[in-house]
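Trainee: Below is the sequence, then the predicted model.
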Amino acid sequence: MYVRFGYVAMSELLQNASPSQTMTATQFEKIVDREARLRRLERISNANLDNCLRLVKHNAAHDISFFRLSSRLIPLVNHPLTEGWKYEKAIFPNLKQLGEYIRSKQMRVDFHPDHFVVLNNPDEEVFNRSLQTLLYHYKLLKGLGVDPTHRCVLHIGGKKHGKVSGLETFIDNFENIPSQLQKMIMIENDDTVYHTEDALYLGEKLGIPVVFDLHHHDVNHPETPLSELWPRVVATWSNSPLPVKMHISSPIDGELDKRHHDYIDKDRLLHFLETINGTCEELDIMIEAKKKDVALFTLMEQLSAEPSCELTSEASIHYMP
């Protein structure tokens, strides 16, 4: 099984390369002239895109071809204070340049919009705000020249009216989303409410790929064993142009700790790979560790000493138990 590793949004090794520089609403309002305010936002946005280009070049130098882009590239996007702001034109040259580089290196990139993107909320205003955020990500992907299909990971949402109601509301609301936004979506099991089997219920019913999170599963899992659930996870990717994707992180203090460690527990990963061996030919694993690329390189160094792991690059292995 070929396994490729990626990391999230920012590097611990590159200095002054944040793709998420921002401007608060308070700072925005202190600038008297509205046009000057917006030009300031555009300068920050383009600086974020410049840094993102530095990040993907850093990744390419280390054979990292799987990366989660920051959702905070454009500050105050869709905020009431910036209503009517046509940011797309101002950022297009830098966004196009970033996309050309990503495509030239055949990198897999995607997004994980913030937790306030909730599709199972019955409140129409919350739902519409979520749609606006999805549209923003769609515009970014189109500007990058990247196929938007299966590029945005979402959690299922809350359970204000119970889990069953939450799942059915997700289904109802999903059917009201424009088809181009539907195609972007992947869903992930969470560590509190909706476990892997819940995500599979939606994924199988709606044709959405399930992004399996191992840490979340360890903390919040159904009675059904993983050996039975995993083939169903893989099957949700059968119509995707992309390989199966999953997330890994490790608890800080004890198996049930929801907080993310700086690094990855190599032994837990190897146990998982042994469990699923033979179920898929390719697997992309997104590392959600606080040490970002340092955690990736540390894990690769550890895996290099394992007989079951043949390193094929600085960020990929062949797993052969």
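Mentor: Perfect, I can see it now. Numbering: from 1, shown residues only.
Trainee: From now on I want contacts and neighbour counts done on CA atoms only, so please keep to that.
Mentor: Noted.
Trainee: Leaving out the residues flanking it, which one is nearest to the spatially most central residue of the chain?
Mentor: By C-alpha atoms, centre = their mean, the chain has its centre lying nearest to H112, at 3.4 Å. Closest residue to H112 apart from its sequence neighbours, by C-alpha to C-alpha, 6 or more residues apart in numbering: V153 at 4.8 Å.
Trainee: Am I right that M246 falls within a strand?
Mentor: Yes - the assignment for M246 (DSSP: H, G, I helix; E, B strand; the rest coil) places it in a strand.
Trainee: Would you confirm that H260 contacts S249?
Mentor: Yes - H260 is in contact with S249 according to C-alpha atoms under 8 Å; the separation is 6.0 Å.
Trainee: so what's in contact with these two at the same time?
Mentor: 288-289 (C-alpha atoms under 8 Å, 6 or more residues apart in numbering).
Trainee: The two: which is more packed in?
Mentor: Neighbours were counted for H260 and for S249 using other C-alpha atoms under 10 Å; S249 has more, 24 against 18.
Trainee: What sits closest to that one if chain neighbours are left out?
Mentor: Closest to S249 by C-alpha to C-alpha, 6+ apart is E288, at 5.1 Å.
Trainee: so how far is H112 from that neighbour?
Mentor: 11 Å (C-alpha to C-alpha, to the nearest Å).
Trainee: on that earlier part again, helix, strand or coil: sort out the residue nearest to H112 for me.
Mentor: Strictly by three-state DSSP, V153 counts as strand.
Trainee: just checking, it touches I187?
Mentor: Yes - under the criterion of C-alpha under 8 Å, V153 makes contact with I187 at 5.5 Å.
Trainee: So the two - more neighbours on which side?
Mentor: Legend: neighbour count by other C-alpha under 10 Å for V153 and I187, higher for I187 (22 against 19).
Trainee: Identify all contacting residues around the helix or strand containing the more buried one.
Mentor: Here I187, judged by DSSP states H and E, is contained in strand 185-188. Strand 185-188 is contacted by residues 149-156, 196, 199, 203, 208-213 when judged by C-alpha under 8 Å, 6+ apart.
Trainee: also this one, for the comparison:
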Amino acid sequence: MKIRFGYVANAVGLWDASPSKTLTFTRYSTLPECERMEQLKSLTAQNLAHTKRILYYNIAHEIEVYRFSSSLVPLATHPEVMWDFLTPFKNEWKEIGDLIKKYNLRVSFHPNHFTLFTSPREEVTTNAVTSMEYHFKMLSAMNALDTGLINIHVGGAYGDKTKSLERFHQNLKKLPKKIKKHMTLENDDKTYDLLETLTACEKEKMPMVFDYHHYVANSGEIDLPLYLSRIFETWRNTKVVPKVHISSPKSEQAFRAHADYISLDFVLPFLKIAKELNQDFDIMIEAKQKNLAMLQLIEETAAIRGVKRISSSSVEW
């Protein structure tokens, strides 16, 4: 069983390399009209340049799994802005895509929690479609649609989970099929648990991203060994291995919040369950210390009897 590890957005330790420099609409509105587009382009140029720096860092450290920041383009989906962020940066998007292809990187996006399809309000669904289109356009501009995926949560319950799930499947029909093909669903820590998310994925024939921390926080009576193989099975018709999210509780009092680093003791029960399935998969580290937390967990995992480190960011068990 091979496990590759990756991290989210920022490479801690790289100076001034945030790929998420942004501009609020309030600030944008106060700018003279002649400066607005210039500011949007300047920030986007910085974000794309920093993303390339991070990818070069990943390549140097053999890190093949990476999640892009969703804030690469300021105000890209704001209804009063929605500007053309593709044409002016055609070369930059291509350069990023060339790195992805040359080094066989696995990349993804995770839109914010407002991107959901369970709301009874039509404008929320419309905004969710707009958000998914934005992320799809970026993957397309990078020519990364072959393996690139966009991961979201099911959404809110609105006082009635059954009706909300029905609404999810109905509202999802408004998402263009070409975009839905690149969509995954993740179980959350408060509302839709492992089984509810898995059932939705199986119905929609889409892969499920399993979040172990969320599962522990919101497991109900679900026995993970009974369902993990079904979760992995949802990836069968994709070109990539299953992906799992790993994080640790910040504290007992703030159990749902992410800690700076990953506790091996916390995630080891999951790793042992996964080992029994002998299925290759990738782990996305969701910790405050990003790549540093990832590298520490790899070191600790590789020290387990029977585990062999085979690259800077992967192990074999």
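Mentor: Here it is on my side, so go on. Since the model is a prediction, treat every value here as computed from it, not as a measurement.
Trainee: now what about the TM-score between them?
Mentor: TM-score for the superposed chains, counting by TM-score structural alignment, normalised by the length of structure 2: 0.96, backed by 317 aligned residues with a C-alpha RMSD of 1.4 Å.
Trainee: quick one: the strands in structure 1?
Mentor: Secondary structure of structure 1 (DSSP state E): strands at 2-8, 66-68, 108-110, 152-155, 185-188, 210-213, 244-248, 282-287, 309-313, 316-319.
Trainee: is it possible to export those strands to TSV including distance to T275 of structure 1?
Mentor: Shown next, in TSV, are those (distance: least, C-alpha to C-alpha, whole Å):
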stretch	distance to T275 of structure 1
strand 2-8	14
strand 66-68	23
strand 108-110	25
strand 152-155	24
strand 185-188	20
strand 210-213	14
strand 244-248	15
strand 282-287	14
strand 309-313	15
strand 316-319	12
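Trainee: Tell me which of these is the most buried.
Mentor: Of all the strands of structure 1, strand 210-213 has the most neighbours on average by mean count of other C-alpha atoms under 10 Å, namely a mean of 26.
Trainee: on contacts alone, who are the packing partners of it?
Mentor: strand 185-188, helix 196-206, helix 226-235, strand 244-248 (3 or more C-alpha pairs under 8 Å, 6 or more residues apart in numbering; DSSP states H and E).
Trainee: go with 10 Å
Mentor: On a contact count with 3 or more C-alpha pairs under 10 Å, 6 or more residues apart in numbering; DSSP states H and E, strand 210-213 of structure 1 meets strand 152-155, strand 185-188, helix 196-206, helix 226-235, strand 244-248, strand 282-287.
Trainee: which residues does the aligned partner of M284 of structure 2 in structure 1 contact?
Mentor: Here M284 of structure 2 is matched to M286 in structure 1, going by TM-score structural alignment. Listed by C-alpha atoms under 10 Å, 6 or more residues apart in numbering, the contact partners of M286 of structure 1 are 4-8, 66-68, 211, 213, 245-249, 296.
Trainee: which residue lines up with K272 of structure 2 in structure 1?
Mentor: Aligned partner of K272 of structure 2 by TM-score structural alignment: E274.
Trainee: was I right about its match contacting C309?
Mentor: No - E274 of structure 1 is beyond contact range of C309, at 11.2 Å (criterion: C-alpha atoms under 10 Å).
Trainee: tally of neighbours for P79 of structure 2?
Mentor: Neighbour tally, P79 of structure 2, other C-alpha under 10 Å: 10.
Trainee: And for V219 of structure 1?
Mentor: 16.
Trainee: quick one, what contacts the residue in structure 2 that it lines up against?
Mentor: Aligned counterpart of V219 of structure 1 in structure 2: A217 (TM-score structural alignment). The contact partners of A217 of structure 2, taken as C-alpha under 10 Å, 6+ apart, are 188-190, 193, 249, 255-256.
Trainee: quick revisit: so the residue nearest to the centre of structure 1 sits against V211, correct?
Mentor: No - using C-alpha under 10 Å, H112 of structure 1 is not in contact with V211; the gap is 11.1 Å.
Trainee: Now do the shared contacts for these two.
Mentor: 153-155, 186-187.
Trainee: Could you tell me where stretch 257-264 of structure 1 falls in structure 2?
Mentor: Counting by TM-score structural alignment, stretch 257-264 of structure 1 corresponds to 255-262 in structure 2.
Trainee: actually stretch 109-127 of structure 1, sorry about that
Mentor: The aligned range for stretch 109-127 of structure 1 is 107-125, by TM-score structural alignment.
Trainee: Can you get me the start-to-end distance on the matching stretch?
Mentor: For stretch 107-125 of structure 2, the first-to-last residue distance is 25 Å (C-alpha to C-alpha).
Trainee: burial count for K90 of structure 2?
Mentor: K90 of structure 2 - counted by other C-alpha under 10 Å - has 12 other residues nearby.
Trainee: and the gap between the aligned residue in structure 1 for it and C280 of structure 1?
Mentor: Alignment note (TM-score structural alignment): K90 of structure 2 maps to F92 of structure 1. Distance, F92 of structure 1 to C280 of structure 1, by C-alpha to C-alpha: 38 Å.
Trainee: Over to L242 of structure 1?
Mentor: L242 of structure 1 is 12 Å from C280 of structure 1, by C-alpha to C-alpha.
Trainee: what separates S229 of structure 2 from P120 of structure 2, distance-wise?
Mentor: 33 Å.
Trainee: same check, this time on T191 of structure 2
Mentor: Counting by C-alpha to C-alpha, the gap from T191 of structure 2 to P120 of structure 2 is 17 Å.
Trainee: got it, and Y134 of structure 2?
Mentor: Taking C-alpha to C-alpha, one finds Y134 of structure 2 at 22 Å from P120 of structure 2.
Trainee: who has more neighbours, these two?
Mentor: Y134 (19 against 14).
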